[in-house]
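Engineer: Next input, structure requested:
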Amino acid sequence: MSITSTTLQHEPMAETIQTKLTPLVSSFRTWLSWLPPSLVSLLVLALIGLCAAALSRLVTDRILMRIPGAKRGAFVRSFTRTMRRPVRLTVVILAMSVALPACGLRGELLDTVAHLLLMSFVAVMGLGTLLTTRVISDAYLVRFAEADQDDDILARKHATQVRLLRRVAEILICVLTVSAELITFEPVREYGLSLFASAGAASLIAGLAARPILVNLFAGVQIAMTQPIRMGDLIAFQGDWTWVEEITSTFVVLRSWDWRRRIVPIAYFLDTPFENWTYNSAELIGAVYLHVDYRAPMDRIRAKLEEIVRGCPQWTGKDFSAQVADCTDQTMIIRVTASARTAIRSWDLRCEIREKIIRWMCDHCPEALPRNRLAMTAAEQAMPHPPSDLVEPPSTGNWPAVPKGPFGPFGRPPVSSQAAPQPPMPPQTAFRPF
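Structural biologist: Here you go, the predicted model:
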């Protein structure tokens, strides 16, 4: 059906409503003839709006809110609960607009009321569209709410796409609503036409002024499509563990392990390399490094490590190894690897492995503990030690012992032009690591 035929069908309906309302308005004006005509017309308009609001409330609360059903009925009730205010306002505005010609308003007052009703209708339509977008997106995300967000990549993928696209849609709806509001004013409409005539310069100025906003906005759309990060992803950001807590149209909220939040521009994740530990799967392989002595029995240690790992509930059962990965001049290094379902469980698994294997080595395998060795060579052991010439005399009473000498305890040696011979220094005992 074309727009012209639809308009022709609605015009007789409006004329019929106005014809039926005219006698009622006339009787109401006669009853309030002692008031100014303009005030009476506004009161009639307000009364019509109240009647429309009561009717819409009756329909929403008494009929739609009582629709039975666990799925579809619940969606209808939730949608009605969210949209009942915009719907009531829309019904009131439409009723007042239809009844406006029959209220007896004339001149500038009629134009002002009509303009206010038009602006209100545009605003309510924008609000209704915005709420509809939120209700539909939330209803779509409910099906993924019960999934395990740590391991279900599909749920996090849909959550990221829906939330980002909803943010973009909300911004576009707000911009279009404000634009439609401004177009209702004649001076603004003429200014818009003049800007459209000089679209080249205007678009250049607007593009330069809104470059940061547009960059982040397009980056958000690109992230929603390509998804280098998703809601709930674990990423390494500046040497710290962080989880993607929220993705908006302009920035990303990262939550660290100590509950600190970092606000990062969304364009950062398109321009800067970063680590995403849950891109394809949340499962990780953790590594534990143990420094043990060269005499450590690897067979017993490996068997005990396998027993410890198999007893840990965080282990997935897919990967385990215990190997001598490196050695230094004092110890050898054992690397233990074990798989866990998430990064947090991998951290707990590694901590438990360290705690139990260290306790076991202290109790049952002390020879595996690292130690430092020092040994003297044969020549250094045979070297005689010099005699000690300094003898401390016995002390009497509470007075401290003082060294004996020809000049007494407070005497000074005579000044000589020749330096006094220095006693030979005892040879230093040299040590070398074994």
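
Engineer: can we go C-alpha only for contacts and neighbour counts from here?
Structural biologist: OK.

Engineer: For the protein, which segments count as helices?
Structural biologist: Listed in chain order, the helices of the chain (DSSP state H) span 3-31, 37-62, 72-99, 107-142, 153-183, 186-197, 199-209, 211-226, 268-271, 298-310, 343-364, 378-382.

Engineer: of those helices, which approaches Asn372 most closely?
Structural biologist: helix 343-364 (16.7 Å; C-alpha to C-alpha).

Engineer: hey, which strand is longest across this structure?
Structural biologist: Identified as the longest strand of the chain according to DSSP state E is strand 315-327.

Engineer: now that strand, how far from the chain's geometric center?
Structural biologist: On the basis of C-alpha atoms, centre = their mean, to the nearest Å, strand 315-327 sits 34 Å off its chain's mean C-alpha point.

Engineer: Contacts for that strand next, please.
Structural biologist: 285, 302, 305-306, 309-310, 332-341, 346, 349 (C-alpha atoms under 8 Å, 6 or more residues apart in numbering).

Engineer: try 7 Å this time
Structural biologist: Arg302, Val309, Met332, Ile333, Ile334, Arg335, Val336, Thr337, Ala338, Ser339, Ala340, Arg341 (C-alpha atoms under 7 Å, 6 or more residues apart in numbering).

Engineer: one more, for comparison:
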Amino acid sequence: MMLRNLVLTLLLLLAPSTGFALGPAADSVLNPGQGSPLQEALPPFLSVRPFGLLELWQWLGLVLLVVAAAVASRLLEKVGLRLGASAVRLTSSGWDDQMFSAGKGPLRFTLLAMMGSLGSRVLLLPPPAQHGVDLAARSLAIVAVAWFVLRFVKLSAHFLEQKVVRDSGADVGRVRGLRTQLVVMRRIIEAATYVLAVSLLLLQFEAVRNVGVSLLASAGIAGLVLGLAAQKSISTLLAGIQLSITQPVRIGDTVIVENEWGWIEEITLTYVVVKVWDLRRLVVPMTHFLDKPFQNWSKVSPEILGTVELYADYKTDVAAVRVELVRILHNEGRELWDGKAQGVQVTACSERAMTLRALVSAADSGKAWDLRCLVREKLIAFLQKQPQGLPVLRAEASLPAEMVVPLASPAGPLSAAKPGENVVVPHGTRAG
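Structural biologist: Okay, the predicted model is just below:
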């Protein structure tokens, strides 16, 4: 008898798609209170209704169904993942690995939703209760699918970045550009996934669908109001997409923004985070990098030239300074200097001193800064040791002949000096 009722129940699940009528026997199974053999076979105390529309045996059946579906879904997931792992090892592509890894977890909840929805038909639930079970199952399936998409996008972005880093080698610019595109596109897909999942969850309710129909009916006015209200947000979002395509800045670039020197640490859909050299964070709107000028020190390559300017006396031996710079770069600065550029030039002069510019190169801006400080310190110490290294203030006085007073000496009065000549006073002689 129980087997007959189970067969009739399975046929009822297929009846909407086949179009066949099952007759009175099926009605007796669907309505156990109307003389169903299933109802008559159960003990009387299981037919009571302690909570709501469901009888006690139906409540117990739901609990057992959830437990059995959870255990079965986990077992099926383990078997499926084991078979999938064996299949993945046979391929050389890495995309199937990411999909396989993203399916751990979402697959179990998807199977749980399917088995829960199908198994609830055996319990012959009333239409309101069956609708609630189906609603919960659909919601769980939507959440599982959204979870799978988010995990797959995250793992795929990480896999693609590692692959490009491995293939590109020392091409830092390409790696930074791809990382920026992946970050922005990943955030866009994640935002779209969240919006779509929440929309599908809410559209299951009749009240929300009615509100949606009302909004669509007045789409013109609603679109105008929302467009005006969200104009700034939409433009910022579009600016984020444009920045990911044109890439005026990339994650890791060295920039000067608002007179602050730092690195691009994070790029979102609406703003960019600049890590300043003193560990402060400068949050800049996305539109700033499209509307205003800024400095990007690593747009093409992270390699950079650094300069050190010093003031030296006119009698300074410039050739010796060049030799000292080479010594500094090959000794104290060997870990900072990349070995590509170095030199000393006289770039300017004034009435007191001349300006020496030392040029050095480094692999990135951080090393260039440290190297410039080191070279500046060592060259100043070198000039301090030179007889005529640091600038010296010189002055020369010239007096007319009539203003010169003769000086008395034991040998007689001293003659007046000519203009522009120095007057030498013998030792031990004082002016009279």
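
Engineer: could you dump the helices of the first structure to CSV with mean neighbour count?
Structural biologist: CSV is the format used below for those (neighbours: other C-alpha atoms under 10 Å):
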stretch, mean neighbour count
helix 3-31, 13
helix 37-62, 17
helix 72-99, 18
helix 107-142, 16
helix 153-183, 18
helix 186-197, 13
helix 199-209, 12
helix 211-226, 17
helix 268-271, 14
helix 298-310, 16
helix 343-364, 16
helix 378-382, 10
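
Engineer: Please render these as CSV that adds distance to Trp277 of the first structure to the earlier fields.
Structural biologist: Listed next are those as CSV, based on distance: least, C-alpha to C-alpha, whole Å:
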stretch, distance to Trp277 of the first structure
helix 3-31, 55
helix 37-62, 48
helix 72-99, 36
helix 107-142, 24
helix 153-183, 12
helix 186-197, 49
helix 199-209, 36
helix 211-226, 17
helix 268-271, 14
helix 298-310, 22
helix 343-364, 8
helix 378-382, 57
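
Engineer: Mind checking those helices for the one nearest to Asp258 of the first structure?
Structural biologist: Using C-alpha to C-alpha, the nearest of the helices of the first structure to Asp258 of the first structure is helix 343-364, at 12.9 Å.

Engineer: could you give the angle of the closest one to strand 315-327?
Structural biologist: 60 degrees (axes from the mean of the first three to the mean of the last three C-alpha atoms, to 10 degrees).

Engineer: counting contacts, what elements does helix 343-364 of the first structure pack onto?
Structural biologist: Helix 343-364 of the first structure sits against strand 284-292, helix 298-310, with contacts defined as 3 or more C-alpha pairs under 7 Å, 6 or more residues apart in numbering; DSSP states H and E.

Engineer: The last one: average distance to aligned residues in the second structure?
Structural biologist: Read that as helix 298-310 of the first structure. Its match in the second structure and helix 298-310 of the first structure itself, once the structures are fitted together, sit a mean 2.6 Å apart by mean C-alpha distance after the TM-score superposition for the first structure.

Engineer: Ok, the first one next?
Structural biologist: On the superposed models, the aligned residues of the second structure are on average 0.6 Å from strand 284-292 of the first structure, with distances taken as mean C-alpha distance after the TM-score superposition for the first structure.

Engineer: what does that strand rub up against?
Structural biologist: Under C-alpha under 7 Å, 6+ apart, the answer for strand 284-292 of the first structure is 331-343, 346, 350, 368-370.

Engineer: Which residue numbers in the second structure does it align to?
Structural biologist: Counting by TM-score structural alignment, strand 284-292 of the first structure pairs with residues 304-312 of the second structure.

Engineer: How about stretch 219-239 of the first structure?
Structural biologist: Using TM-score structural alignment, stretch 219-239 of the first structure pairs with 239-259 in the second structure.

Engineer: Quick one: end-to-end length of the matching stretch, please.
Structural biologist: Using C-alpha to C-alpha, to the nearest Å, the end-to-end distance of stretch 239-259 of the second structure comes to 22 Å.

Engineer: how near is the residue nearest to the spatial centre of the second structure to Asp364 of the second structure?
Structural biologist: Nearest to the geometric centre of the second structure sits Glu266, at 4.2 Å (C-alpha atoms, centre = their mean). Using C-alpha to C-alpha, Glu266 of the second structure is found at 19 Å from Asp364 of the second structure.
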